[in-house]
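Chemist: A structural model of the following input is requested.
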Amino acid sequence: MSKERAAEKETSVQMAYNSWHQLLYNKLYNLEYFLLAVKSDLRAAGLTSAKADEMIEGKIQEIRAEIRSTKNQIYTRQK
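Modeler: I've put the predicted structure just below:
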């Protein structure tokens, strides 16, 4: 394989990788806001407890950690 072809293939792989991670980042970001809305709605309806709030907040924190990780992977790969 020529150097040109290898470079094109690497660029293609890079773009696919970045697209996939960007999609994942967007989905996680949307999920975070969905859970925040659910938590708010449950609280407004009086259907929540401290334990439920704690569980939802724990999931939100996990998602935020995954968002940071994905964002770092995108940034690192783009360098």
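Chemist: going forward, measure contacts between C-alpha atoms and count neighbours the same way
Modeler: OK.
Chemist: Could you count how many residues lie near Thr70?
Modeler: 20 (other C-alpha atoms under 10 Å).
Chemist: please give me the structure for this one as well, since I'd like to look at both together:
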Amino acid sequence: MGRTRGIADTDADLPRRNPLQKTVEPFEGPIDLTLPEPVTLADFAASASEIGGRRIERVVVDDEKWVADADTVTVH
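Modeler: Take a look at the predicted model:
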């Protein structure tokens, strides 16, 4: 009876390679990682709304109100 090769056997035969390793030349010099304009919490809310499929909005609450409301909130 012959031996059947399974997935694990096939994977073991594959050469190990780092998928992040590229065959490009390294870049020398400064790199600018900043965006053309700042990302705001409203931008995050808009993205979350789009991804989640429901409206999520940014709400600004006064510090004193937030502290006062924190005492009345119960977490389930």
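Chemist: Assuming the best superposition, what's their TM-score?
Modeler: Taking TM-score structural alignment, normalised by the length of structure 2 as the basis, the two superposed chains have a TM-score of 0.21; 30 aligned residues with a C-alpha RMSD of 4.0 Å.
Chemist: measure Arg77 of structure 1 to Ala50 of structure 1 for me?
Modeler: With distances taken as C-alpha to C-alpha, to the nearest Å, Arg77 of structure 1 is found 40 Å from Ala50 of structure 1.
Chemist: Looking at these two, which is more packed in?
Modeler: Neighbours were counted for Arg77 of structure 1 and for Ala50 using other C-alpha under 10 Å; Arg77 has more, 12 against 8.
Chemist: quick one: the strands in structure 1?
Modeler: Here structure 1 has no strands by DSSP state E.
Chemist: Which helix runs longest in it?
Modeler: Taking DSSP state H as the criterion, structure 1 has its longest helix at helix 3-44.
Chemist: Same question for structure 2.
Modeler: Longest helix in structure 2 by number of residues, with DSSP H as the criterion: helix 41-52.
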